[in-house]
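Q: Below is the sequence, then the predicted model.
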Amino acid sequence: MSGLVVVGVDGSASGMAAVEAAAREAGWRGADLRLVHAFIWPAMHVQLGPSPLGPPEGGLRNMVERLLTEAEERARSLAPEVDISRAVVPGEPLTVLQAQSRAADLVVVGSRGMGSFVGLMVGSTAVHLAAHGRCPVLVVREEGEVTGPIVVGVDGSSAGAGAIAFAFTEAALRGVDIVALHAWTTWNAPMPAPQDEAVPYANEPEALAAQEGRLLSEALAGYQETYPGVSVKHEVVHGGTREALIEASRKAQLLVVGARGRGGFAGLLLGSVSQAMLHHAHCPVAVVRSPDNSR
């Protein structure tokens, strides 16, 4: 395989966790790794070089170089075979990384950066990229590497198909299993056709559950033939989607969701379920936009 993995570097603990995850991803994919720092200070018209009264290694520009050097050393220790490049791009992180996503196969960011407000679970850069990035976005916290299967949320929508494909690719690269989870309630499940036309709202018991099980099987059809080495567990949950995915993430090494799914409002680039996962999941979260909206 080949391609490009981009990771945002900002010097935070969350950002370094993102560097480690990006290095592993690049190694698994046989891809290049680009370390990107959004250098906002030139726009502030402040001195970038060392102060005449300070040490020659001081100054904002030297600080950025040290951040990138540390990040590159960490990445090389985890994936020595990966071709690593560095880029210092003037601008603020949101627009810089969004532009980088146009050429990338995956963008990796920390859940919170140096500019995040205390108390926020996920910073604005991560949420913005999940909504506007032109490729899948992996959001990593600094708790360290976790084990377990890959959990993918399946809702049967065309917008969610990209998340399923991404999950199978990741599972094959990592050599792990998939838990394909579909949650439903009587409020979000389409009613099956009535068994008796004379009683249009009557259905056999468990008719909705059976229909939702078929929806999950149909959404996964073909993937196991393409990825015969990936074992998949079908899990149909009668309950809220957010709660079910958050609970499943406790034992997962990665949670994959679509940017928007069934029931999403037109015009919204990031659905409520995706946002909830970014804030509350217990493992790294990959948000995948549908092919029609990603490039």
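A: Perfect, I can see it now. Residues are numbered from 1 along each chain as shown.
Q: CA atoms for contacts and neighbours, from now on please.
A: Noted.
Q: what's the neighbour count on Lys233?
A: By other CA atoms under 10 Å, 13 other residues sit near Lys233.
Q: Am I right that it falls within a strand?
A: Yes. Counting by DSSP: H, G, I helix; E, B strand; the rest coil, Lys233 falls inside a strand.
Q: can you pull the contacts of it?
A: By CA atoms under 8 Å, 6 or more residues apart in numbering, Lys233 lies in contact with Asp177, Ile178, Val179, Ala180.
Q: Distance check, it against Ser85.
A: The spacing between Lys233 and Ser85, counted by CA to CA, to the nearest Å, is 38 Å.
Q: And Gly240, by the same measure?
A: 43 Å.
Q: Likewise for His280?
A: 32 Å.
Q: more crowded one of the two?
A: The neighbour count for His280 versus Ser85, taken as other CA under 10 Å, is higher for His280 (17 against 13).
Q: I'd say the more buried one and Leu245 touch.
A: No. The pair His280 and Leu245 fails to qualify as a contact (CA atoms under 8 Å) at a distance of 9.7 Å.
Q: got another, please set it beside the one above:
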Amino acid sequence: MELPVVVGVDGSKGSLQAVDWAAAEAERSNRALRIVHASLWEHYEGIRPEISADRPSEQVFAENLVATAQKRATHLAPGIEVSTEVRAEEAVSALLEEGTEAALLVLGPRGHGPIAAMLLGSVSLAVAARARCPVVVTRGEPLHRPTGGRVVLGIGSTTGSTAAARFAFEQARSRGCELVAVRAWSFPPSENMPYPLVGGDQAGMYRQQAEETADRVLGVIAGDYPEVAVERKLVAGTAHQMLLEEAAGAELLVVGAKRRHAAIGLQLGRVNHAMLHHAPCPVAVVPEPSGSAHPGHQETT
């Protein structure tokens, strides 16, 4: 049985954008869509709706919310199977549990309370950091294109795993678009010194290491997706700057995240944090299995 696409909703504009993205993804991937609202979401975000005589109960409010999201999804993608669930528990815990039986989780970038003033809502950040399945945070404005487009993959140092790369290839194939694989490289701070590296060209050596990393990741997978056009970019500079530039106008940015320990969850490095807070397009955070880090390589995602 195919795992569903799960989208978390809270009634905010951002969660409606997440519903749109999730419905399109379910249609492309021929999966069912599951719409989930955790009834304590408002409490987690630090607000509680005002209760008045003419206001429906919290349960009715939640049921109306998911029904509205379901109607929106079926209007956008009439052929998909859509189910809804209202869970009487805290949002992060509910969504993390949903993620154990999901192909991916889709969330909006903000809540609808005081937290909305922040760059990324607390629920989305916590779920992206700890989920066992890929998490997509629907940043940026929706793109409307008949053809073309691209998916951007950030290649970090988790060279023992290809989970993020495979997810990116799948996304590019389902969308019929190009995959741009970006590997940024730079001098380690300790070697930015006013004297040359003994035995050769510093820039050439670090560029070669970046090229070898990209080859390891792409070489394992590219042959499984002959229909996907791949552009490989080796760029000198910081990873977060290069990825933000490449993400402009992209349909999706894909990054991997290392799993360190079950109690800790995913280690969202500084690059992933930057993408989740500032990327101009939706961001997919794909968990990499434990032990995938390549010894001797500095983390970039």
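A: Nice, thanks for sending it over. All values reported here derive from a predicted model rather than from experimental measurement.
Q: quick one on the thing from earlier: which of the contacts of Lys233 of the first structure are retained in the second structure?
A: Retained in the second structure (both residues aligned by TM-score structural alignment, their matches' CA atoms under 8 Å) from the contacts of Lys233 of the first structure: Asp177, Ile178, Val179, Ala180.
Q: which stretches of the first structure form strands?
A: Applying DSSP state E to the first structure gives strands spanning 4-8, 32-39, 84-90, 106-110, 137-140, 150-153, 178-184, 232-238, 254-258, 285-288.
Q: Pipe those into a markdown table and attach distance to Phe168 of the first structure per row.
A: Shown next, in a markdown table, are these (distance: least, CA to CA, whole Å):
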| stretch | distance to Phe168 of the first structure |
| --- | --- |
| strand 4-8 | 18 |
| strand 32-39 | 21 |
| strand 84-90 | 26 |
| strand 106-110 | 15 |
| strand 137-140 | 15 |
| strand 150-153 | 9 |
| strand 178-184 | 7 |
| strand 232-238 | 9 |
| strand 254-258 | 10 |
| strand 285-288 | 13 |
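Q: These: which one's closest to Pro50 of the first structure?
A: Of all the strands of the first structure, strand 32-39 sits nearest to Pro50 of the first structure, with 16.0 Å by CA to CA.
Q: tell me the angle that closest one makes with strand 84-90.
A: Using axes from the mean of the first three to the mean of the last three CA atoms, to 10 degrees, the direction of strand 32-39 of the first structure lies 20 degrees away from that of strand 84-90.
Q: Following superposition onto the second structure, what is the mean distance for strand 32-39 of the first structure?
A: Here the mean offset of strand 32-39 of the first structure against the second structure after fitting is 0.6 Å, by mean CA distance after the TM-score superposition for the first structure.
Q: What are the buried residues along the longest helix belonging to the first structure?
A: Looking across the first structure with DSSP state H, the single longest helix is helix 60-78. Using 16 or more other CA atoms under 10 Å as the test for burial, helix 60-78 of the first structure gives Leu60, Arg61, Met63, Val64, Leu67, Leu68, Ala71, Glu72, Arg74, Ala75, Arg76, Leu78.
Q: any residues touching it, and which ones?
A: 9-11, 16, 19-20, 22-24, 35, 37, 41, 47-50, 82, 84, 86.
Q: let's see 6 Å
A: Outside helix 60-78 of the first structure, the residues that touch it by CA atoms under 6 Å, 6 or more residues apart in numbering are Gly11, Glu20, Ala23, Leu48, Gly49.
Q: how far apart are it and its match in the second structure?
A: Mean for helix 60-78 of the first structure is 1.3 Å (mean CA distance after the TM-score superposition for the first structure).
Q: So which bit of the second structure is that helix matched to?
A: The aligned range for helix 60-78 of the first structure in the second structure is 58-76, by TM-score structural alignment.
Q: Run the chain-centre distance for that stretch.
A: 24 Å (CA atoms, centre = their mean, to the nearest Å).
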